[in-house]
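[1] Sequence unavailable; structure follows:
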């Protein structure tokens, strides 16, 4: 269900959230640069905002999935959406790994550094290496199942929310007309939570200000300059991936990647300011539905994409792995690079819900290649925080593209609403029908 309507007329530019967030980022950078101690002290502002957003992610995902599936006429649609989504995730995210690997071999950003492995500070990355051992397949699968139904909402693991939300939505669809009172309640709760999201988003500039002031104050501009080749290569590689690969996918699906980026500018600035794509997850779900994507597709693709469709993280892992090897003067054979690639495909999925996932999965990936010491990660520890913004931005855009593409494949996309939204034209809210009579006969709204 659509939560809020577009305003009848455009508000003054200074009241636009993306303008406020952009000003906050610039102000945070200035404070962090000129008064670094003050910038570091402002860290709680960013942490608090991210905690507030994470607090409402679980109920938003649960309500969106449960109501979306509950309206479906055929439960086979759930499997169809999931199958198409995972096919997209595996193909595109794996290509992102190859993309980073090719660029690292061509540009060779670490070549010529000639770092002596004996001088590396292994202790600086020991914590990340220890956490990487927790990313086993068995542990990953067991962690999907919550201890209790309520525990899925308190553990901070998106996959646990999916585990309880999807079967609950299926049960609503099977009940049919008798589920109407429950659906009415869930719809009202959904409206309430998305209104709550819009309220909390007004604090986004404060969170972005504190988070960016801390980043610059703690690590400084010089830490970027010292490894500018890696940072510049990563940002350029990610940008090229977004414009060429994701842009090509978007073009084939009938929309412009640049217009999509403009449509999501508020969310992208928020992600950049907080270095967390989760901070904009509820808003992404709302905007995808507003742009004509059926809520059943939004509810399945967006949350699972946050765990399994990590284009930016995959580019980072392959690029950073080869950078470390090149900096240490280690030449990896094609077989070793393909081994890294294969492990990265798995480890990137196993890191869902883990704090600092990008750096942790890099440790897990490097651990399978004995010739590259995990301690080499100390070389990029100082600039990893600056690359996390790019990881989050690329992941976020990738999930937005995936949602629209899967909806188009599923014939659950209103192309007129999408075109209107991406062009900046106000669109009216979407209202959905309650489940029809009879078991499994819940109505799904088709737009095209």
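    Yep, it's here. Small disclaimer: the values here were computed from a predicted structure and weren't measured. Numbers count the residues shown, from 1 in each chain.

[2] Please make it C-alpha for all contacts and neighbour counts, starting now.
    Will do.

[3] tell me which residues in the longest helix anywhere in the chain are buried?
    With DSSP state H setting the assignment, residue counts place helix 76-107 as the longest helix in the chain. Buried residues in helix 76-107, counted by 16 or more other Cα atoms under 10 Å: 77-78, 81-82, 84-86, 88-90, 92-101, 103-104.

[4] one more structure, for comparison:
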């Protein structure tokens, strides 16, 4: 009688295979590669896939308002201490301003050192930037920024409701209802996230199909500088901040790899907003800090966008051979410290902010924005990823300073 002995090696291989093929990260990566191939070899069909990326982002966007509102209201009402709410808010805004200013300075320094704008101008192709700069070249309106920024509106409404709930007699019953509703919203989000590969495929196929790989060559130097600067910022600046609290930046990046790939495919950090909030809570950050810092950071802590904006201003100046004095460079940083806070939630946000900044300087032609049209889409992934990492680190740091951080937990959240 033959007895078949189980093969441990075979079982291990099957287990690894099952883990890989059932991992959302694997399918998002496959979708991104497929999108690049389709866009490159069949541009017409690649461009037609744009609706997949847009529809996915629109679907995710439906969850952003409810999740921001519920997490902030529950976070503030759950604290029961309004002084703590104010303290966290002040800490967060101070951190945002300091770190984003460092990002601006690094962007200016790299652009000044490597001079990406000193290239063969005969190879550049202009686009029509008027649709992005219309209405922005005269002035930057904070009122218009607020009225067009849905995230900021929900954030303000949630803060008011959270504070008011602390004085409501039936506070406990209301919180219980909101918590149940919150679970339903996050459950719905869990199933929507299974569509992430489709959204990533559509976004990447459109990008490559629309602009092509060859069009990146003339402006490759600028792209390389932007990407290298953001890598430097993430590992040197954010990595150093985390190291102070004995946390490795690499371990954090590994933990949020699904969100990073999703942002890479969709070119939108908003697509990862709901899931990153869940992961930060699982990691050990308190719900109240996550609920306040992440939504606020999406409007006021845009490290990647700050780097891109500062480098773009100097890039355009170099294209037109406009010399900027040290004082004028400091002026650029000062203006962007304010205008970069309006780079979220506004249609054509990056170009609006750049146009308003260039106009304020009265020295660099606003028309130079046309140079950026061909590669802006490709740099948007780097901006969005850096923004996401920056807000993740900010939440961890604020939780640490509040001593409201449980034991660090970097176990997978979505993998089963």
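    All right, it came through fine. Source: prediction; values computed, not measured.

[5] ok, back up a step: okay, and the longest helix of structure 1 goes to which residues in structure 2?
    The aligned range for helix 76-107 of structure 1 in structure 2 is 83-114, by TM-score structural alignment.

[6] That stretch vs structure 1 - mean distance after superposition?
    Its aligned residues in structure 1 lie a mean 0.5 Å from stretch 83-114 of structure 2 after superposition (mean Cα distance after the TM-score superposition for structure 1).

[7] which residue sits closest to the counterpart of residue 20 of structure 2 in structure 1, ignoring its sequence neighbours?
    Aligning on TM-score structural alignment places residue 20 of structure 2 opposite residue 13 in structure 1. Closest residue to residue 13 of structure 1 apart from its sequence neighbours, by Cα to Cα, 6 or more residues apart in numbering: residue 19 at 7.1 Å.

[8] now do residue 369 of structure 2
    residue 129 (6.3 Å).

[9] Show me what the one you found aligns to in structure 1.
    Matched to structure 1 by TM-score structural alignment, residue 129 of structure 2 sits across from residue 125.

[10] From residue 375 of structure 1, how far out is that match?
    Per Cα to Cα, to the nearest Å, residue 125 of structure 1 is found 6 Å from residue 375 of structure 1.

[11] out of those two, which sits in the more crowded spot?
    The residue with more neighbours, out of residue 125 of structure 1 and residue 375, is residue 375; 22 against 19, by other Cα atoms under 10 Å.

[12] which residue lines up with that one in structure 2?
    Aligned against structure 2 by TM-score structural alignment, residue 375 of structure 1 finds its counterpart in residue 367.

[13] if I pick its match, what's in contact with it?
    residue 129 (Cα atoms under 8 Å, 6 or more residues apart in numbering).

[14] Over to residue 297 of structure 1?
    Applying Cα under 8 Å, 6+ apart, we find residue 297 of structure 1 in contact with 68, 81, 403, 406, 407, 412.

[15] Closest to residue 172 of structure 1 out of those residues?
    Nearest to residue 172 of structure 1 out of those is residue 68 (Cα to Cα; 10.0 Å).

[16] which strands and helices sit next to the helix or strand hosting that closest one?
    Assignment of secondary structure by DSSP states H and E places residue 68 of structure 1 within helix 43-70. Helix 43-70 of structure 1 is packed against helix 158-175, helix 180-201, helix 204-219, helix 281-290, helix 295-308, with contacts defined by 3 or more Cα pairs under 8 Å, 6 or more residues apart in numbering; DSSP states H and E.

[17] Figure out which of those is closest to residue 244 of structure 1.
    It's helix 295-308; of the helices and strands packed on helix 43-70 of structure 1, that one is closest to residue 244 of structure 1 (Cα to Cα) at 20.1 Å.

[18] okay, and the closest one goes to which residues in structure 2?
    Using TM-score structural alignment, the residues of structure 2 aligned to helix 295-308 of structure 1 are 287-300.

[19] How far off centre is the matching stretch?
    Relative to its parent chain, stretch 287-300 of structure 2 has a centroid offset of 13 Å by Cα atoms, centre = their mean, to the nearest Å.

[20] how big's the offset between it and structure 1?
    Mean for stretch 287-300 of structure 2 is 0.4 Å (mean Cα distance after the TM-score superposition for structure 1).

[21] number of nearby residues for the match of residue 20 of structure 2?
    10.

[22] what's the answer for residue 308 of structure 2, then?
    Using other Cα under 10 Å, residue 308 of structure 2 has 28 neighbouring residues.

[23] try residue 42 of structure 2
    Using other Cα under 10 Å, residue 42 of structure 2 has 14 neighbouring residues.

[24] is it true that it touches residue 209?
    Yes - the pair residue 42 of structure 2 / residue 209 is scored as a contact, 7.0 Å apart, by Cα atoms under 8 Å.

[25] thinking again about what came up before, have a look at how far, on average, the helix holding residue 68 of structure 1 is from structure 2.
    Compared with structure 2 after the fit, helix 43-70 of structure 1 shows a mean deviation of 0.5 Å (mean Cα distance after the TM-score superposition for structure 1).

[26] That helix vs helix 158-175, what angle?
    Orientation note: helix 43-70 of structure 1 sits at an angle of 30 degrees relative to helix 158-175 (axes from the mean of the first three to the mean of the last three Cα atoms, to 10 degrees).

[27] what inclination does helix 43-70 of structure 1 have with respect to helix 180-201?
    When the same axes, to 10 degrees is applied, the directions of helix 43-70 of structure 1 and helix 180-201 differ by 160 degrees.
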